[in-house]
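Q: Predicted model, plus sequence, below.
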Amino acid sequence: MNKRLILLVLALLLPLSAAAQVLRFATWDGSENLGIQRRIAAAFEQRHPGVRVQLEAYGGGFNQKLSAAFGARNPPDVMMMWNFPLYHRVLEPLDAWQAREPAFASADLVPGLLRFASAEGRLYGVPAGFTSQVIYYNKDMFDRAGLAYPQPGWSWEDLAALSRKLSRPAAKVYGYGLDVAPDPYDFQGYLWSAGARMLGADGQRVQGEFDSAGSQAMFSMLLGLLDQGLAATLGVGDGKNQRQLFVADRVAMLMDGAAFRLELAQDGKRYGVAPLPSFQGRPAQSVVSVSSLAIARDSTQKALAWQFIRFYSSAEAVRLRQGDLPVLMSVARELRLQEDPLVQPFYAMALSMQEVPAFLLNPRWTRASAVVRDAIQAVFLKQGEVGPILGKAALKAERKLQ
């Protein structure tokens, strides 16, 4: 075989060799976060010559596309994941992989995040990002009213008192913005702070939980804010875009997660962040939303996939993910985020969560969640009395779990 023929054969073989090292990574991120994902993938490729990370941006159709890929037995090797109770049977258990690496910094993770990446007592993911819920307040509105900013240890009574001084209902200006069509997941924090739940600790009972006295007390308090003209109804009608209302100085306070601060930064809006207020003397609790990385059980490149997850979870990659709150406490300390008043409340509220979200208690919770969502909206749109609406929904939701 002459030299020219050898070079031709090598040229034909090289693409095949490279193709065998393609690692597929599915993400729901878009926009700027997608650019960060690409930088992380490029950094991983530099450390693994001959490997190419194929970033698959599923966007808003993430769940549908991922389910279709699993159904076709052609899933990505690595994927973003949050609903482990639903997907864990098609994912690779990671306990053995983690045990092989004593240096795995699980102790450095924000406390409590690993429970979101587990199902039936086994680990299926590694946390990559998180957020809790806090109260954003509009500094311009507070300053014009001559009011002190909210401080840790405040209560819903304090929030209502501030709202009375900030609200001008005739001008459609309100102290608080209440999402009256919320994701039930996010709304759990309201109930936990009142000593109530959507789903009992046994993962079966909705009756006596969602319609409990504590739950009804919280709903009644929030309805009172609406009835007195102290709160705008977000999520429906003119209140769909809370960002615009906040920036336009029509809403002084609202509850949201970490992504909202990035939107406000783009607007150049002066704002502050406070922990959630307490209710009837009980400590406030926030829900925590966690995104993790998981490996498909059908992946043929599990060792490489694990190395990618380990790199994605390293301090180097965590620093690159500027849109996320760092899941590593060491990075948070390095960046002095515990001293940043716009960030520290997120960590404080993440540590406040003592309850377990409903979807982690019962993998069939998605069947009941829509019933709960409709009931919440029915209460706030005043389609009946609080007690009967919640009682009827509790019965119906519990039947959905059977």
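A: Here it is on my side, so go on.
Q: C-alpha only now, for contacts and for neighbours.
A: Noted.
Q: show me where the stretch 151-300 of the chain has strands.
A: Remark: strands assigned in the stretch 151-300 of the chain by DSSP state E, counting those that start in this stretch are 174-179, 231-234, 251-256, 271-274, 288-295.
Q: Can you spell out which helices and strands pack onto the fourth one?
A: Of the remaining helices and strands, those touching strand 271-274 by 3 or more CA pairs under 8 Å, 6 or more residues apart in numbering; DSSP states H and E are strand 134-138, helix 139-145.
Q: Repeat that for the third one.
A: Here strand 251-256 is seen to pack against strand 134-138, helix 139-145, strand 174-179, helix 242-247 when contacts are counted using 3+ CA pairs under 8 Å, 6+ apart.
Q: returning to that earlier point: could you identify which of the helices and strands packed on strand 271-274 is most buried?
A: strand 134-138 (a mean of 23; mean count of other CA atoms under 10 Å).
Q: how far out from the middle of the chain is the helix or strand hosting residue 87?
A: Using DSSP states H and E, residue 87 maps to helix 84-87. Centroid displacement of helix 84-87 relative to its chain, using CA atoms, centre = their mean, to the nearest Å, is 16 Å.
Q: Can you name every helix or strand that it contacts?
A: Against helix 84-87 (3+ CA pairs under 8 Å, 6+ apart) you get strand 118-119.
Q: In addition, the following structure is provided for comparison:
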Amino acid sequence: MNKKKWLAGALMVGLACSVLVGCGKKEEQGAEKDGKVTIKFSSWDNFDEGIIKAFEKENPNIKIENIQVADSDYSQKINTMIIGGNAPDVILSFEADLPRFAQSGAIESLDPYIEKGASFDVADFIPAVETIGESTGGNYGLPWAYASEIMYYNKDMFDKAGVDYPTVDWTWDDFKAAAEKLTLREGNKTTQWGADAISFRGMWYSMIGATGDEIVDKEGNLALGEGLVKALEFQNELTNDLKVSPQPTSGDAVSDLFASGSAAMTRTGSWMTMMYKDNEFNWDIAPLPAEERDYNTLHTGFYTIASSSKHKEEAWKFIDFMMSETGQTMTSEWGNNPSALKSIAAQGAFKNPGKTGPSNWETFTESADSGQFGYTLINPSVTTSLVNDFDSYLLGAKTLDEIVEKSIPNAQKQIDKEE
């Protein structure tokens, strides 16, 4: 949710500048004195050098120069490089940037390369990859892995309360009923919450999607309707009526009540399986409870080839390696995220259980089947602003009418302005 917004209108200027003479001196990319071709590859925060070295060992004539940028600055930095004509050959793109890059011509279609022969089968991808390919008019990016949004639960608390563990068939009503039974109070003080507040704030969109709202339509516009109201009212019931979930907090005040043993359930990202490895209590995972449908938001990055690259064939070799069984397995072992290629994910290289959980790894497969990229395809400054308003509703500072009649239209205006 903290990814910087893209510089949409300037992309076309940057692309024109890259092909016209006199738009500024462009940094030379190419072969070094030893005959090797250097490929610039950008990623955020950090990337496993071991995977890069494995590629270079298989391709001794290609050297990878990894450009690492902080997550919070990544989108802005990449857009600036594209505008300046110095885009990396291979860009690991944020979800929100991929459609815009494809539409503007900043990146190449990968379909011609795939058709010539690839180390993977596009039919093996999880459903959401095909969906985003339909929206961009083909495969312009390939996912390095994926993370989903799931539910975590404290098995010890469930056992003590005599509550059955969550299943793939759980609904919002099941979640609410369990939260009521698992909430403990001493007088006016809550000593154990049935469910933590929404600490990963993007979870709001998984709740909205579960009602049937599409979040984002095929044109990249917000598609929030009655489902938004239903999700807000449900979380408000948990928070302010039943008081089985605490008030939302933000900034440095955010605390993980599930990890501290103060909440029986939490809904957050699958990446937290690593953070919870050292929990003292027994715990496990399950898919998010459904309402009108099963839904959760997926998260990833997409390998793309910059249209300005002088070494597209070598860039493709790198991407193809990263999508191969070797590259995907190494990526899963490093990041503990499953491959978006179902056959490779099934091998389980991403599994890294702690002493007390989890064991229900089928949750990942079930979440991949129902997962969509959804809100991550929208400028994060827009979705973050909306979440602030959702939290304000729970805190009594905004009404439902204000969100529906003002917040949503204002968010759409911001999206329109960037086109």
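A: Noted; the coordinates are in hand. Because the structure is predicted, anything quoted here is derived from the model rather than measured.
Q: Next, the TM-score between them, please.
A: Remark: TM-score between the superposed chains equals 0.82 [TM-score structural alignment, normalised by the length of structure 1]; 368 aligned residues with a CA RMSD of 2.8 Å.
Q: So which of the helices and strands packed on strand 271-274 of structure 1 is nearest residue 272 of structure 1?
A: Proximity to residue 272 of structure 1, assessed across these by CA to CA, is greatest for strand 134-138 (5.2 Å).
Q: by contact count, what packs against that closest one?
A: Counting contacts by 3+ CA pairs under 8 Å, 6+ apart, strand 134-138 of structure 1 packs against strand 251-256, strand 271-274, helix 344-350.
Q: For residue 123 of structure 1, which of the ones you listed is the nearest?
A: Among these, helix 344-350 sits nearest to residue 123 of structure 1 (CA to CA), with 20.4 Å.
Q: which residues in structure 2 does the closest one align to?
A: Aligned by TM-score structural alignment, helix 344-350 of structure 1 falls on residues 362-368 of structure 2.
Q: Make a markdown table out of the helices and strands packed on strand 134-138 of structure 1 and add distance to residue 402 of structure 1.
A: Shown next, in a markdown table, are those (distance: least, CA to CA, whole Å):
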| stretch | distance to residue 402 of structure 1 |
| --- | --- |
| strand 251-256 | 33 |
| strand 271-274 | 40 |
| helix 344-350 | 32 |
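Q: any chance of those in TSV, plus distance to residue 231 of structure 1 and mean neighbour count?
A: Formatted as TSV, those follow (distance: least, CA to CA, whole Å; neighbours: other CA atoms under 10 Å):
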stretch	distance to residue 231 of structure 1	mean neighbour count
strand 251-256	8	25
strand 271-274	18	22
helix 344-350	23	22
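Q: closest one to residue 202 of structure 1 among those?
A: Closest among these, using CA to CA: helix 344-350, at 23.1 Å.
Q: Give me the next element, helix or strand, following the closest one.
A: helix 358-361.
Q: packing partners for that next one?
A: Helix 358-361 of structure 1 packs on helix 365-380, going by 3+ CA pairs under 8 Å, 6+ apart.
Q: List the buried residues in the helix it packs on.
A: 365, 368-369, 371-373, 375-380 (16 or more other CA atoms under 10 Å).
Q: what does stretch 79-90 of structure 2 correspond to over in structure 1?
A: Aligned by TM-score structural alignment, stretch 79-90 of structure 2 falls on residues 67-78 of structure 1.
Q: Show residues contacting that stretch.
A: Applying CA atoms under 8 Å, 6 or more residues apart in numbering, the set of residues contacting stretch 67-78 of structure 1 from outside is 23-26, 66, 90, 293-296, 298-302, 305, 309.
Q: hmm, 7 Å instead?
A: 23-26, 293-296, 299, 301, 305 (CA atoms under 7 Å, 6 or more residues apart in numbering).
Q: looking at this, residue 43 of structure 2 is in a strand?
A: Yes: under DSSP: H, G, I helix; E, B strand; the rest coil, residue 43 of structure 2 falls within a strand.
Q: What's it aligned with over in structure 1?
A: Residue 43 of structure 2 maps onto residue 27 in structure 1, by TM-score structural alignment.
Q: Next, count neighbours for that match.
A: Neighbours of residue 27 of structure 1 under the rule other CA atoms under 10 Å: 22.
Q: Likewise for residue 128 of structure 2?
A: Neighbour count of residue 128 of structure 2, defined by other CA under 10 Å: 19.
Q: Let me see the contact set for it.
A: By CA under 7 Å, 6+ apart, the contact list for residue 128 of structure 2 reads 371-373.
Q: Quick one: closest of the helices and strands packed on strand 134-138 of structure 1 to residue 102 of structure 1.
A: The nearest among those, by CA to CA, is helix 344-350 at 26.1 Å.
Q: With distance to residue 74 of structure 1 as new columns, can the helices and strands packed on strand 271-274 of structure 1 be given to me in TSV?
A: Shown next, in TSV, are these (distance: least, CA to CA, whole Å):
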stretch	distance to residue 74 of structure 1
strand 134-138	39
helix 139-145	50
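Q: Go through those and name the closest to residue 8 of structure 1.
A: strand 134-138 (61.7 Å).
Q: in structure 2, what residues pair with that closest one?
A: Alignment note (TM-score structural alignment): strand 134-138 of structure 1 is matched to residues 150-154 of structure 2.
Q: ok, and what's touching that stretch?
A: By CA under 7 Å, 6+ apart, stretch 150-154 of structure 2 touches 264-270, 281-288.
Q: Closest one of these to residue 340 of structure 2?
A: Once CA to CA is applied, the member of those that ends up nearest residue 340 of structure 2 is residue 270, at 14.0 Å.
Q: What is the equivalent residue in structure 1 for the closest one?
A: Mapped onto structure 1 by TM-score structural alignment, residue 270 of structure 2 lines up with residue 258.
Q: okay, now that match: neighbour count?
A: Residue 258 of structure 1 has 18 neighbours, counted by other CA under 10 Å.
Q: give the contact list for the residue lying closest to it once chain neighbours are set aside.
A: Closest residue to residue 258 of structure 1 apart from its sequence neighbours, by CA to CA, 6 or more residues apart in numbering: residue 131 at 5.7 Å. Residues in contact with residue 131 of structure 1 (CA under 7 Å, 6+ apart) are 257-258, 288-290, 325, 346.
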